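S.K.: any chance you can model this:
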Amino acid sequence: MNRHHNTNSLSEVHNSVDMTKSRSKWRRILAFFGPAYLVSVGYMDPGNWATDLAGGAQYGYTLIWVLLMSNLMALLLQSLSARLGIVRGRDLAQANRETYPSIINFCLYILAEIAIAATDLAEVLGMAIGLQLLTGISLTWGVSLTVLDTFLLLVLHRYGIRKMEAFIISLVAIVGTSFMIELLLAKPEVGEIVKGFVPHIPDETALYIAIGIIGATVMPHNLYLHSALVQTRKIKRNDAGIRQAIKYNFMDSAIALNLAFFVNAAILILAAKVFFESGYTGIADIRDAHMMLDKLLGTKLAPILFAVALIAAGQSSTVTGTLAGQIVMEGYLSLRINPWLRRLITRLLAIIPALLVILIAGEEQIGGLLVFSQVLLSLQLGFAVIPLIHFVSDKTTMGHYAIRWHVKLAAWAIAAVLVYLNAKMVYTEAIQYIQEPGNTWIDITIIVFGLFFMTLLVVTIIYPLINRYKKATEARMHPSQVSLGNIEHPVYNRIALALDFSNYDEKIISNALAQGNPNTSYILIHIVESASARYFGNESDDLETRKDQEQLDTYIRLLKDKNINAKGVLGYRNRTKEIVRIVKEEQADLLVLGGHGHRGIKDWIYGETVNHVRHYVKVPVLVVQ
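M.R.: So this is what the prediction gives:
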């Protein structure tokens, strides 16, 4: 685990597919294709299956138009996400970090991580159910076995982004082929399917299912993912190259998301033909649907294909969910950890609640847990969509690639619909708990979190507008004529350097030497922080103290070999107080020290040396990050 200073999103595969080379038109188009297929698996993951099954089983073909509408919404939002990555070279998490205050960014980061964990929870349950349906093993074992796909991701990372894309496309092909065969076996009536594209909501229950379909379609982590994946293509950074990338990535999104629409529509049509027309309108659970397919279609191939498609959908979503987690962590925190460790942490966060529900409440509660994962996703959606629209609308950062007014109007309308529908779904779930007697603390908790989310949503909407206006005002307020007077170049004769004997020492020393002159003396400071040093101070003579003195002497010798006047001073006990004391005693006129770059809670863990020292010394302080 380390602090990530590279500004590139997914830096290990950033610009790894070179589009600047001379290629034929079709080879160039095919080389652009790939990112949207990784994104599309989020639109057909196991979390979407329940709403599709319920819609088809209860209302036949009536709600197909809802799937089409949600697919068009997703296409617009994903194209905006791709545009952000292509034009600005920033993923959504990086753009958020550069725009919002730290506290808002931290909240957005936590929500994004919750959304990814909820997505992974749906994938774990989907794969476990698929394994159970195919092999007969218990859900407990099925959930436990899903941890093994951590190693699959490790293998895929070694072969590059194009091989990973090929793997995902293969899994998508398995899902699509399985449902194509299912439809051929079911033989639905084309005329009835066409009627389903006419907008119509029969009753309130149908409206609730429609809300569920729309709410489960647009996945928050996909907006982070797409803005990063398009940057794996190295394009010409001129107008023609950027416009070509936007055009071909839109084509990629249109094809991939239409395939996802086909899968979702196939599930709904299959449920309509097999269950609705047979009178089994209560089918909404994945396992019930699997068992009934054999009886109603009269072939054992149908349930097998259903289980295989479920496993493939869960497995493909696993890979993309991990990539999204990496993007979110690096973008918001500038923190990178090994992909397999990131995958293992994410997977365990999904497995543990799934196992607890199975062991405590029983397998029959898995359906409720799947619904709960979708509610968690719904909570986060607005906090991904709204900043995205702000960023691609900003002419200051996007230039003439900023979206036009009619696209902006459509995007804000979609955001309003999605936020309203998801808020309604979350409200419906929450009100059920509030109405139950004896849940006072749960009621209070739900109300507090509700107020928090509403406040955060308002800030997310308003802050970029205020910030943009503030920057424009500041730009206009600059005086036309500025006089700096006589600027004198400072001369530093005694420069103090605070060293921690890490890989950053060389950088601190080189920056200190750059501020000096041939007559400058350098005071190298190191604070011994062993237990003995903290207790005995300068009377300490433990191994760490001796080793630190040896290291300091080595630095001094190397500097003197370069004809640089240097001396070393060890300090003891309190790091901040000792640095301040030594700077004053040595009469240094400049202090150079390293800054760890941590913020927030990590400052409490690693200390706030720079922040404290600069308040207690009366000389300039140069902080080397």
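S.K.: C-alpha from now on. contacts and neighbour counts both.
M.R.: OK.
S.K.: could you list the buried residues of the host helix or strand of residue 467?
M.R.: If you go by DSSP states H and E, residue 467 is part of helix 440-477. Buried positions in helix 440-477, judged by neighbour count with 16 or more other Cα atoms under 10 Å: 443, 446, 450, 453, 456, 457, 460, 461, 463, 464.
S.K.: of those residues, which is the nearest to residue 330?
M.R.: If you rank those by distance to residue 330 using Cα to Cα, residue 460 comes first, at 20.6 Å.
S.K.: I figured that closest one hits residue 386, correct?
M.R.: Yes: in this structure, residue 460 is within contact of residue 386 by Cα atoms under 8 Å, at 7.1 Å.
S.K.: turn the buried residues of helix 440-477 into JSON lines, columns for distance to residue 261.
M.R.: JSON lines is the format used below for the buried residues of helix 440-477 (distance: Cα to Cα, whole Å):
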{"residue": "443", "distance to residue 261": "38"}
{"residue": "446", "distance to residue 261": "34"}
{"residue": "450", "distance to residue 261": "32"}
{"residue": "453", "distance to residue 261": "31"}
{"residue": "456", "distance to residue 261": "32"}
{"residue": "457", "distance to residue 261": "29"}
{"residue": "460", "distance to residue 261": "30"}
{"residue": "461", "distance to residue 261": "30"}
{"residue": "463", "distance to residue 261": "35"}
{"residue": "464", "distance to residue 261": "33"}
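S.K.: immediately after the helix holding residue 467, which helix or strand?
M.R.: Downstream of helix 440-477 (by DSSP H and E), the next one is strand 494-498.
S.K.: ok, residues contacting that next one?
M.R.: 508-509, 512, 516, 520-526, 579, 583, 587-594 (Cα atoms under 8 Å, 6 or more residues apart in numbering).
S.K.: restricted to helices, list those.
M.R.: Counting by DSSP state H, these place 508, 509, 512, 579, 583 in helices.
S.K.: tell me how far the helix holding residue 467 lies from the chain's centre.
M.R.: 20 Å (Cα atoms, centre = their mean, to the nearest Å).
S.K.: same check, this time on stretch 37-45
M.R.: With Cα atoms, centre = their mean, you get 15 Å for stretch 37-45.
S.K.: this one next, for a side-by-side:
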Amino acid sequence: MGKSLEEVHGSVVTQDKKSVFRKILAFFGPAYLISVGYMDPGNWATDIAGGSQFGYALLWVLLMSNMMALLLQSLSARLGIVTQRDLAQASRETYSPFINYILYFLAEIAIAACDLAEVLGMAIGINLLFDIPLIEGVIITVLDTFLLLFLINKGIRKMEAFIIVLVAIIGFSFIFEMIFAQPEVDKVLLGLIPSMPNEAALYIAIGIIGATVMPHNLYLHSSLVQTRNFDRSNAGIKQALKYNFIDSAIALNLAFFVNAAILILAAATFYKNGMFEVAEIQDAHRFLAPLLGSKWAPILFAVALIAAGQSSTVTGTLAGQIIMEGYLNLRIQPWVRRIITRLIAIVPAVIVISIFGESVTGKLLILSQVILSLQLGFAIIPLIHFVSDKSKMKGFHIGKVTQITSWIVATIIVSLNAKLVFDEINGWLETADKPIILWFTVVPLAFGFLILLLYIVFNPFIVKTKTSILNHSPHNLKLQFSKTGIYSKKEIAVSVDFSSADEVALNNAFQLGGIDAKYTLIHVVETVGALVYGEKIDDHETLIDEKLLNEYKNILSEKGFKVQTKLGFGKPSKVIPNIINEGNFDILVMGTHGHTGFKDLIFGTTVDKLRHKITIPLLVVKN
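M.R.: Okay, here's the model as predicted:
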């Protein structure tokens, strides 16, 4: 499997720094890219609603969710530092292809939902600052398509610097907002003590937690920490874990300050003046100037909103690249990826705003948070399983106390988000003109997600983790060479897939043909990219498979066997017969390494489909 974000992987040198401060500074950066996800426009609506309705009472919820986020992000960083795998790659190596396709699909939906919130946030900011209509503001957000490409070509440190500048703009804007608002410090401190005024406050609290912990940030952090080139000894890994935790603590506390400032601003202006119904970002902006007596208050508010949307959209696109490469092992041009992601967010926004008007933006923001809530468990639970795995973490697995704490946090977050999703679906059913459609679409889908979530929770406790085929080494083959074969004809094809089944298949082939036969090793690349682009695909899995196939050839050639290789692309049941029928082979040898479980159900077995399409004998050997 390829390196995560290969163009910047290990590009920041942390060794040979003359002072401790410079060494710490070399590790700082990834968490600031993460922190913008915790202050994106999707958070603003819940913070404003919480502050305007309940004053300072829900500040403790922000603090608690920030502590949860710090724990989960530190686990994500640990996974990347120790295993040199991001969360998507680790999932791909652990779960069956069928499960991974679903997880990838859910992660892509989460990225699109997050991008929707960022598009709307930037468009609202542009609308408020320059009085440009909202739809035109949404379309303008397409223009930042090439920003990520430009930044990443300049190196990860330049990108981190750009994001830190945007975070600083947001932070300074709210420092001045606090000066204008003059909040009551004693009530702010009281708000840090847990309390729940009523059931409506609970709903807002769930929304705050759902909006705070972002699933795409867990994928992103596990990749960004790998941009640091550090000593891979135990001491070096421990040092990297420590410095990255400090980096996360500082960055996420800055995010907490921004979220708390938005809530405090709403409490000190709207709640204080009896305006309990302010929940829309546009309303908040409109009332700031008359309530605070400063024309700069709404301007800084809009500037901070644009900065939050712009910074979040850059990191969201990076997360999308990581998810696609990790789950599918497929790379596409960053600008193509950027346009696709942006259009998925823009098209629904333009259609809905065109039909229902600009007043619907608040509901769209809430919908984006509900979609994120639905996906959150599918990122958190695998992460906890991975960092608890002794073999995967090579001795750097988390301790029992951290495991228990992590599972408690996961249970709280998933339960609260499940309630949020349940309430939303219940609301749709009550207000829908034809609820029967929802009963046959949305409800079964929600139950399907629940079953998948339970599978992910309990699967590692029941099934032992399978060794990834990409960890298989040709040098581990225990081959029983035969000098003389029992088969009179001498053109033998052997299908290989870099699993333990290859050993059995090759040994049987050697027993048939001996040292004098000619052997052709056939392997088929089955990635999504291979299915779509065929031999034109140039992804990481193709490069690795080609390398492994050549290693097989070199090892066997050194033993005196006449070996050539053939790499195919697409579905094995179609590609292998084409290779066989175009060649001059006498027999095909295959191990029982066909698909199992869900994939058998969806795709069928390779052997069953293949044997009817070839005109030579087929020897299937059991592993």
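S.K.: once they're superposed, tell me the TM-score.
M.R.: Here the TM-score for the pair of chains, by TM-score structural alignment, normalised by the length of the second structure, is 0.82; 550 aligned residues with a Cα RMSD of 3.4 Å.
S.K.: about what we covered before: let's have the ones in helices among the contacts of strand 494-498 of the first structure in JSON lines, adding distance to residue 615 of the first structure and neighbour count.
M.R.: Shown next, in JSON lines, are these (distance: Cα to Cα, whole Å; neighbours: other Cα atoms under 10 Å):
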{"residue": "508", "distance to residue 615 of the first structure": "20", "neighbour count": "21"}
{"residue": "509", "distance to residue 615 of the first structure": "22", "neighbour count": "21"}
{"residue": "512", "distance to residue 615 of the first structure": "20", "neighbour count": "20"}
{"residue": "579", "distance to residue 615 of the first structure": "12", "neighbour count": "26"}
{"residue": "583", "distance to residue 615 of the first structure": "13", "neighbour count": "23"}
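S.K.: tell me the secondary structure for the spatially most central residue of the second structure?
M.R.: Residue closest to the average C-alpha location in the second structure (Cα atoms, centre = their mean): residue 219, at 3.8 Å. State at residue 219 of the second structure, reduced to three classes by DSSP: H, G, I helix; E, B strand; the rest coil: helix.
S.K.: for residue 554 of the second structure, see how far away it is.
M.R.: To residue 554 of the second structure, residue 219 of the second structure is 37 Å away according to Cα to Cα, to the nearest Å.
S.K.: same question for residue 445 of the second structure.
M.R.: 50 Å.
S.K.: residue 430 of the second structure too?
M.R.: Distance from residue 430 of the second structure to residue 554 of the second structure, by Cα to Cα: 67 Å.
S.K.: neighbour count winner among these two?
M.R.: For residue 430 of the second structure versus residue 554, neighbours defined as other Cα atoms under 10 Å are more numerous around residue 554 (15 against 11).
S.K.: that one and residue 521 of the second structure: what is the separation?
M.R.: 12 Å.
S.K.: residue 532 of the second structure now?
M.R.: 23 Å.
S.K.: next: residue 551 of the second structure.
M.R.: As defined by Cα to Cα, residue 551 of the second structure lies at a distance of 11 Å from residue 521 of the second structure.
S.K.: the second structure: which residue goes with residue 50 of the first structure?
M.R.: By TM-score structural alignment, residue 50 of the first structure lines up with residue 45 in the second structure.
S.K.: what are the ranges of the strands in the stretch 1-150 of the second structure?
M.R.: 12-13 (DSSP state E, counting those that start in this stretch).
S.K.: what about the helices in it?
M.R.: If DSSP state H, counting those that start in this stretch is used as the criterion, the helices of the stretch 1-150 of the second structure fall at 20-27, 30-35, 41-54, 59-83, 87-94, 97-130, 134-140, 147-153.
S.K.: nearest to residue 211 of the second structure, of those helices?
M.R.: helix 41-54 (5.3 Å).
S.K.: which elements pack onto that closest one?
M.R.: helix 97-130, helix 199-212, helix 234-266, helix 281-292, helix 296-328, helix 361-388 (3 or more Cα pairs under 8 Å, 6 or more residues apart in numbering; DSSP states H and E).
S.K.: try it again at 7 Å.
M.R.: helix 97-130, helix 199-212, helix 234-266, helix 296-328 (3 or more Cα pairs under 7 Å, 6 or more residues apart in numbering; DSSP states H and E).
S.K.: superpose on the first structure and give me the mean offset of it.
M.R.: Helix 41-54 of the second structure differs from its equivalent in the first structure by a mean of 0.5 Å after superposition (mean Cα distance after the TM-score superposition for the first structure).
S.K.: what residues does that helix touch?
M.R.: For helix 41-54 of the second structure, the surrounding residues in contact (Cα atoms under 7 Å, 6 or more residues apart in numbering) are 58, 117-118, 121, 204, 207-208, 211-212, 259, 262-264, 266-267, 270-271, 275-281, 305, 308-309, 365, 369.
S.K.: in ChimeraX, how would I select the buried members of these?
M.R.: This is how ChimeraX selects the buried members of the contacts of helix 41-54 of the second structure, with burial counted by 16+ other Cα under 10 Å:
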select :58,117,118,121,204,207,208,211,212,259,262,263,264,266,267,270,271,276,278,279,280,281,305,308,309,365,369
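S.K.: gap between residue 189 of the second structure and residue 175 of the second structure?
M.R.: Distance from residue 189 of the second structure to residue 175 of the second structure, by Cα to Cα: 17 Å.
S.K.: let me redo that: residue 480 of the second structure
M.R.: For residue 480 of the second structure relative to residue 175 of the second structure (Cα to Cα), the value is 73 Å.
S.K.: kindly report the same for residue 402 of the second structure.
M.R.: From residue 402 of the second structure to residue 175 of the second structure the distance is 35 Å (Cα to Cα).
S.K.: and residue 606 of the second structure, by the same measure?
M.R.: In terms of Cα to Cα, residue 606 of the second structure sits 63 Å off from residue 175 of the second structure.
S.K.: more crowded one of those two?
M.R.: Neighbours of residue 606 of the second structure and residue 175, each counted by other Cα under 10 Å, are more numerous for residue 606; the result is 18 against 15.
S.K.: please identify the helix or strand for the closest residue to that one other than its chain neighbours.
M.R.: Nearest residue to residue 606 of the second structure, sequence neighbours excluded (Cα to Cα, 6 or more residues apart in numbering): residue 573, at 5.0 Å. Using DSSP H and E, residue 573 of the second structure sits in helix 572-582.
S.K.: that helix: which residues count as buried?
M.R.: Applying 16+ other Cα under 10 Å to helix 572-582 of the second structure flags 572, 573, 574, 575, 576, 577, 579, 580 as buried.
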